[in-house]
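Colleague: sequence and predicted model, in that order:
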Amino acid sequence: MNKLFKISMPILLILGLVLATGCAAAPPPVPEEAPPYPSVSPPAPEKGYFDEDQSRPSGGEYTEATVDRKIVKTGYLTLEVEDIVEAMDDVAGIAGELNGYVVSSNKHEDDDRISGRVSIRVPAERFDEAFDRLRQLAVDVPYESTDSRDVTEEYTDLEAQLHNLEATEAQYLALLEKAETVEDILNVQRELSNVRGEIERIKGRMQYLERTSDMSLIEVNLQETKPLGETGWNALETLKSAVRGLIIFGKALANIAIWLVIFCPIWVPILIFLLRWRRRKAKA
């Protein structure tokens, strides 16, 4: 028993030392949660930053609400009336009643017949009303047509060009204030004059598009109706027609003669052969 105790004691001491060494070398426990860090917020947008997607309206709202469409309407009417002068006055009266005006008016007389032409402009929203009222002036309406032209894209492009030119004009004015020599002043004034000329040209075109889209044009041709019982016979016209027919007949004869002369080497021998053959047959 003592012998067993003596043998086991050193073994137990060695095991105890090994366990103590292992416990001392083990690392301290690490907490599962990570230490807190200060949160970093995203940087604020720079001053003057413009978000195009946020500022632009959605599809249909953008195109319909922000774009003012400009349509140029034009109408053409041919009216047969009993009295040309009275009808011209009535057309001008209709234009005035619809807050429009007469652009041009003229009367023409030819072969004892009178015709007239009146061009008027009426507000675009009353274009159809004007057409209906003009039809009521006529005994017959042999011809009428309407035409619409969308000039919105052209007008929008002109607006953009005008904005750019006005910005360029402001820059030239700033340079003109800073110019020191006479040469610099003259150069800037020359360029400034060119820019202002372009601005005036574009403004004039824009005003024309605005005016023609706001006030539609209607051109009215007036013809006098033929009285009942009128045959429409005219001796002078008959004579002219007869002369034209004679000239056409003469040209046809001349064409035939030219063809006969050109092809005589072909048809003349054939004709001679046929005549001789007929004579021989008659003698036999």
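Modeller: Structure's in. What do you need?
Colleague: all contacts plus neighbour counts: C-alpha atoms, from now on.
Modeller: Fine.
Colleague: residue contacts, residue 166?
Modeller: residue 199 (C-alpha atoms under 8 Å, 6 or more residues apart in numbering).
Colleague: what of residue 240?
Modeller: Here residue 240 is in contact with no residue (C-alpha under 8 Å, 6+ apart).
Colleague: remind me which helix or strand it belongs to.
Modeller: helix 235-262 (DSSP states H and E).
Colleague: now the element after that helix, going C-ward?
Modeller: helix 264-283.
Colleague: report the inter-axis angle for the helix holding residue 240 versus helix 264-283.
Modeller: Interaxial angle of helix 235-262 relative to helix 264-283 (axes from the mean of the first three to the mean of the last three C-alpha atoms, to 10 degrees): 80 degrees.
Colleague: quick one: the helices in the stretch 101-250 of the chain?
Modeller: Under the criterion DSSP state H, counting those that start in this stretch, the stretch 101-250 of the chain carries helices at the ranges 127-135, 152-178, 182-214, 235-262.
Colleague: can you count the residues close to residue 72?
Modeller: Neighbour count for residue 72, taken as other C-alpha atoms under 10 Å: 20.
Colleague: quick check, it in a strand?
Modeller: Yes: the assignment for residue 72 is a strand, going by DSSP: H, G, I helix; E, B strand; the rest coil.
Colleague: still on that earlier bit, how about the helices of the stretch 101-250 of the chain, which one is nearest residue 20?
Modeller: Closest to residue 20 of these, according to C-alpha to C-alpha: helix 152-178, at 87.0 Å.
Colleague: what residues sit buried inside the closest one?
Modeller: Neighbour-count burial for helix 152-178, counted by 16 or more other C-alpha atoms under 10 Å, picks out 152, 155-156, 158, 162, 165, 168-169, 172, 176.
Colleague: same thing with stretch 235-252?
Modeller: In stretch 235-252, counting by 16+ other C-alpha under 10 Å, buried: nothing.
Colleague: kindly report the same for stretch 207-220.
Modeller: Buried, per 16+ other C-alpha under 10 Å, within stretch 207-220: 209-210, 212-220.
Colleague: just send these back as TSV, with distance to residue 138 too.
Modeller: Putting these into TSV (distance: C-alpha to C-alpha, whole Å) gives the following:
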residue	distance to residue 138
209	32
210	32
212	27
213	27
214	27
215	24
216	21
217	19
218	15
219	15
220	11
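Colleague: what about residue 67, how many residues nearby?
Modeller: 12.
Colleague: swap in the one 4 residues further on?
Modeller: By the measure other C-alpha under 10 Å, the count of residues near residue 71 is 18.
Colleague: contact partners for it?
Modeller: 148-152, 213.
Colleague: do the same with residue 158
Modeller: Neighbours of residue 158 in contact, by C-alpha under 8 Å, 6+ apart: 202, 206.
Colleague: got another, please set it beside the one above:
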Amino acid sequence: MVRHILISLVLLVFAITGCNKDEGYNYSEYKEYESANDYALSIPATSIPPPPPPKIYSDGSIKRKIIKTGQIEIESNDVSEDYNELKILLKNTSAYIESEDQYRSDQEISYTIKIRVPSENYDTLFNSMVKGADRLIRKQSNIEDVTEQYYDLKTRIKNQKALEERYLQILKNASKVSDILEIESKLTEVRSEIETLEGKFKYLSKQISFSSITLLMVEELSYNHIPEKNTGFGEKLLGSFDNGWSIFLSFVVGVFRFWPFWIILIISFILFKRYRKRRKNGLSKA
């Protein structure tokens, strides 16, 4: 009987010791971890999945977002005149020139113009430019559907701003320095992501609102004979005569430029000859 009592006491001691080891924390620490601040910080921002993008229904409940781009290449009889007519078209369609480049050679004059036009006026301007061309060389028009990308960016920005607001609320209730620093670090990351997404969204919105048309106008020039650039044998021979005559004229001008020295040289020569003649006569008399 005593033996059974001792065994029961030993088992009871081991059971109590095992329970203490399994707990490993006190109740106050557990409650502190379960507080709003620490529990919120234990959930990383990246673990919060964004909601799926909105569905695009065929009934048009969500407006499609498209980007229109066009290229037109024409041959012009007078580039300057066509350029002035283009400005009138741009004014009538609320369009503007984003960039332009002019190139001129001996054979042609070309204008490369990039135009921005409100999307609703794209077709009007594009067709007017094609109809008004003297000779159409090439035309191309593209439509890109970016509806899913547009609404995806919009949703991601909304989610990031909601996450930013959540961190701000947690920051108000935070008391530990380590928690405050961690929350501020997360806020910096979220705000940086918001700026990046908003930049992409603004660029995409501009592409949607204002379509682009690239216009190339080319005017062929009449052929002009330029000896310096058309160097055949006959032209080289004629050029050599011309160069020889120029050298001769330069020589004559150079000779007359030193006329005082020539006068001194001639007088010296005359005096020298007289001196030699007198000396020769004197020797013959002796």
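Modeller: Sure thing, it's come through. In this text, all values refer to a predicted model and were calculated from it rather than measured experimentally.
Colleague: what's the TM-score for these two chains?
Modeller: Once superposed, the chains reach a TM-score of 0.56 (TM-score structural alignment, normalised by the length of structure 1), with 178 aligned residues with a C-alpha RMSD of 2.8 Å.
Colleague: ok so, going back, dump the helices of the stretch 101-250 of structure 1 into a markdown table; add distance to residue 67 of structure 1 as well.
Modeller: A markdown table is the format used below for the helices of the stretch 101-250 of structure 1 (distance: least, C-alpha to C-alpha, whole Å):
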| stretch | distance to residue 67 of structure 1 |
| --- | --- |
| helix 127-135 | 22 |
| helix 152-178 | 8 |
| helix 182-214 | 14 |
| helix 235-262 | 58 |
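Colleague: farthest pair within the contacts of residue 71 of structure 1?
Modeller: Farthest pair in these, by C-alpha to C-alpha: 148 and 152, 12.1 Å.
Colleague: about what we covered before: the helices of the stretch 101-250 of structure 1: which one's closest to residue 55 of structure 1?
Modeller: That would be helix 152-178 among the helices of the stretch 101-250 of structure 1, by C-alpha to C-alpha, at 19.2 Å.
Colleague: what's the angle between that closest one and helix 182-214?
Modeller: 160 degrees.
Colleague: in structure 2, point out the residues matching helix 152-178 of structure 1.
Modeller: Aligning helix 152-178 of structure 1 against structure 2 (TM-score structural alignment) gives residues 147-173.
Colleague: how close does that stretch sit to structure 1?
Modeller: When structure 1 is overlaid, stretch 147-173 of structure 2 sits 1.2 Å from its aligned residues on average, using mean C-alpha distance after the TM-score superposition for structure 1.
Colleague: from the chain's centroid, how far away is that stretch?
Modeller: Distance of stretch 147-173 of structure 2 from the chain centroid (C-alpha atoms, centre = their mean, to the nearest Å) equals 29 Å.
Colleague: what about residue 186 of structure 1, how many neighbours?
Modeller: 13.
Colleague: kindly report the same for residue 264 of structure 1.
Modeller: 12.
Colleague: ok, residue 96 of structure 2 next?
Modeller: With other C-alpha under 10 Å as criterion, residue 96 of structure 2 counts 16.
Colleague: quick one, what contacts the alignment partner in structure 1 of it?
Modeller: Residue 96 of structure 2 maps onto residue 101 in structure 1, with residues paired by TM-score structural alignment. For residue 101 of structure 1, the contact set (C-alpha under 8 Å, 6+ apart) comprises 92, 95, 120-122.
Colleague: also residue 189 of structure 2?
Modeller: Per C-alpha under 8 Å, 6+ apart, neighbours of residue 189 of structure 2: none.
Colleague: what's the counterpart of it in structure 1?
Modeller: Residue 189 of structure 2 maps onto residue 194 in structure 1, by TM-score structural alignment.
Colleague: how much space separates its match from residue 159 of structure 1?
Modeller: 18 Å (C-alpha to C-alpha, to the nearest Å).
Colleague: returning to what we had before: ok, and the contacts of residue 71 of structure 1 in structure 2?
Modeller: Retained in structure 2 (both residues aligned by TM-score structural alignment, their matches' C-alpha atoms under 8 Å) from the contacts of residue 71 of structure 1: 148-152, 213.
Colleague: residue contacts, residue 133 of structure 2?
Modeller: 74-76.
Colleague: separation between the aligned partner of residue 203 of structure 2 in structure 1 and residue 130 of structure 1?
Modeller: Matched to structure 1 by TM-score structural alignment, residue 203 of structure 2 sits across from residue 208. As judged by C-alpha to C-alpha, residue 208 of structure 1 and residue 130 of structure 1 stand 22 Å apart.
Colleague: for residue 94 of structure 2, which three-state class applies?
Modeller: Assignment for residue 94 of structure 2 (three-state DSSP): coil.
Colleague: so it makes contact with residue 118?
Modeller: Yes: Residue 94 of structure 2 is in contact with residue 118 according to C-alpha atoms under 8 Å; the separation is 7.0 Å.
Colleague: comparing those two, which shows the higher neighbour count?
Modeller: Neighbour totals were compared for residue 94 of structure 2 and residue 118, and residue 118 leads with 19 against 12 (other C-alpha under 10 Å).
Colleague: isn't that one up against residue 211?
Modeller: Yes: at 6.1 Å, residue 118 of structure 2 counts as touching residue 211 under the criterion of C-alpha under 8 Å.
Colleague: can you find the partner of residue 62 of structure 2 in structure 1?
Modeller: So, by TM-score structural alignment, residue 62 of structure 2 is matched to residue 67.
Colleague: what distance do you get for its match to residue 160 of structure 1?
Modeller: In terms of C-alpha to C-alpha, residue 67 of structure 1 sits 13 Å off from residue 160 of structure 1.
Colleague: same thing with residue 258 of structure 1?
Modeller: Residue 258 of structure 1 is 68 Å from residue 160 of structure 1, by C-alpha to C-alpha.
Colleague: next: residue 65 of structure 1.
Modeller: Counting by C-alpha to C-alpha - residue 65 of structure 1 and residue 160 of structure 1 are separated by 18 Å.
Colleague: appreciated, that's everything.
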